[in-house]
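> I need the structure of the sequence given here:
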Amino acid sequence: MRLVLLRHGRTAWNAEERYQGHTDIPLDDVGRSQAAEAARRLAGHHFDLAASSPLVRARATAESVVDGRGLDLVLHEEFMETGGGTWEGLSFTEIRTQWPDDWTTWRSSHLDHGPLGGETPRQSGTRVVTAITRMVGEAESTLGTPETMLVTAHGNCLRAAATLLTGMDAAGMGRLERLRNGAAIVLEGSPQRPGRWRIEAYNA
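Below you'll find the predicted structure:
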């Protein structure tokens, strides 16, 4: 099956380079345009399942893509961003100034290096993968194996999920470039073969 992992459009906090995490920040004007562009880009793709983080920036992006498709959008907390702990709401400059060593470690994009007092990417990526596996399993029991699934969520947790799905080592996340707002990771694989998925397109 094909899995499309779509990052939400831009928010004011993205533009200001603030750590958002679980804080519920809406799309800004640029973000709404990016969501509309993602909808146009994905218009020719059929989706059997669509899920999203409940945070408004992801939900609004997902709604742009699924609008008019007659497809139910399922919201799951498991698709929320990596929790930022002490860093939520702080600018990257503030974080780098107050916690220089922790900042450097976090920016290495290692699966086991998370924000101070928050989650690690491994934790957030694991809950994303677990939720995807559960949704696909539920669909298989009633409709058969879905061909394509859309998950709209957040940059850090989606990169972590892609790292886990493809079976890269913990440092492999750092080899994946940061996911742009409104862009997607497209993977091909089987839910029965975790760790064996392949990346078909990145920042697409």
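
> contacts and neighbour counts: CA atoms only from here.
Noted.

> ok, which stretches of this protein are strands?
2-7, 49-52, 73-75, 148-153, 184-188, 198-202 (DSSP state E).

> Can you give me the distance of residue 196 to residue 162?
Distance of residue 196 to residue 162, computed by Cα to Cα, to the nearest Å: 11 Å.

> Comparing the two, which residue is more hemmed in?
Legend: neighbour count by other Cα atoms under 10 Å for residue 196 and residue 162, higher for residue 162 (26 against 15).

> Show me the helices in this structure, by range?
Here the chain has its helices, by DSSP state H, at 12-15, 29-41, 56-66, 92-98, 100-107, 121-143, 155-165.

> Next, the second sequence, to be compared with the first:
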Amino acid sequence: MHTEFKVLWLMRHGQSRGNIDEPTDNHANIPLTELGQAQAEKLAARIDRQPGLIVMSSFLRAQQTAAPLREKYPDVPVEVWPETAEFTYLSPARCHGTNRTERLPWVREYWQRQDPDYHDGAGAESFRDFVQRAEVILRRVRTRPEENIMIFSHGQFINCLIEMAIHPYASVEERMARFRNLPELPNAGLIYLLVPVSDIPSGEAQSR
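Here you go, the predicted model:
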């Protein structure tokens, strides 16, 4: 049956060791805490509709959060979409072995620049790169045959998708100016995004 919208279920990963200010070495390999594992199990228990597709980012904490839902619906196909990974705007090399508190001055400096084309160093991406990744995902969702897709991702990436749904025609500079003021989805939080099947860049978001 034809539908005008795809339902995108966006789930943020459960609490990770990085969220509790522990030092981390590799942004992609930060695991969940014990609480984060429990949050993932509660999230899976809340979902009473079988998805057409389960998508995970390439980061460990997103994949660990998806594990309970994958066990609940073992027949649902699963794919890893690296484009749904978290925004890496600080160079991984200088962040090695640091915690959130230690990185806070660098974070402030980055956002104070308000330069969507700035690269912090090797392995970092610009805000423009980040937005382009989100655009790739929205185009991919429109072409998928599944009508409801569940994506286990990260707070900033999810916010980027929501920002694009609310302000479909904004420039990248306008998006960056608003971005840090967007409300943060909590760990293991869930929000729905309606993505039009047509190429018209619009959508609606609804939390649950």
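
> re the thing from before, switch the strands of structure 1 over to CSV; also include mean neighbour count.
Conversion of the strands of structure 1 to CSV gives the following (neighbours: other Cα atoms under 10 Å):
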stretch, mean neighbour count
strand 2-7, 26
strand 49-52, 24
strand 73-75, 17
strand 148-153, 25
strand 184-188, 21
strand 198-202, 15
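
> For residue 175 of structure 1, find the nearest of those strands.
Taking Cα to Cα, strand 198-202 is the member of those nearest to residue 175 of structure 1, at 12.1 Å.

> counterpart of residue 46 of structure 1 in structure 2?
In structure 2, the residue matched to residue 46 of structure 1 (TM-score structural alignment) is residue 50.

> for stretch 132-148 of structure 2, the distance to its chain's centre please.
When distances are taken as Cα atoms, centre = their mean, to the nearest Å, stretch 132-148 of structure 2 is centred 14 Å away from the chain's centroid.

> quick one: buried residues of that stretch?
Neighbour counts using 16 or more other Cα atoms under 10 Å place 133-135, 138-139, 141-142, 147-148 of stretch 132-148 of structure 2 among the buried residues.

> Which two of those have the greatest separation?
Among these, 133 and 147 lie farthest apart (Cα to Cα), at 21.2 Å.

> what's the spacing between the aligned partner of residue 71 of structure 2 in structure 1 and residue 148 of structure 1?
Under the alignment by TM-score structural alignment, residue 71 of structure 2 pairs with residue 67 in structure 1. Here residue 67 of structure 1 is placed at a distance of 17 Å from residue 148 of structure 1 (Cα to Cα).

> correct me, but residue 50 of structure 1 touches residue 153?
No: using Cα atoms under 8 Å, residue 50 of structure 1 is not in contact with residue 153; the gap is 11.2 Å.

> re the thing from before, burial of the match of residue 46 of structure 1, as a residue count?
15.

> Could you do residue 103 of structure 1 as well?
Around residue 103 of structure 1 there are 19 residues (other Cα under 10 Å).

> Who are the contact partners of it?
95-96, 115 (Cα atoms under 8 Å, 6 or more residues apart in numbering).

> let's see it at 7 Å
Residues near residue 103 of structure 1 by Cα atoms under 7 Å, 6 or more residues apart in numbering: 95-96.

> Also residue 61 of structure 2?
Applying Cα under 7 Å, 6+ apart, one finds that residue 61 of structure 2 lies in contact with 13, 16, 30-32.

> Now which residue in structure 1 aligns to it?
Correspondence of residue 61 of structure 2 to structure 1, assessed by TM-score structural alignment: residue 57.

> what does residue 34 of structure 2 give?
Under the alignment (TM-score structural alignment), residue 34 of structure 2 maps onto residue 29.

> Give me the aligned partner of residue 7 of structure 1 over in structure 2.
Alignment note (TM-score structural alignment): residue 7 of structure 1 maps to residue 12 of structure 2.
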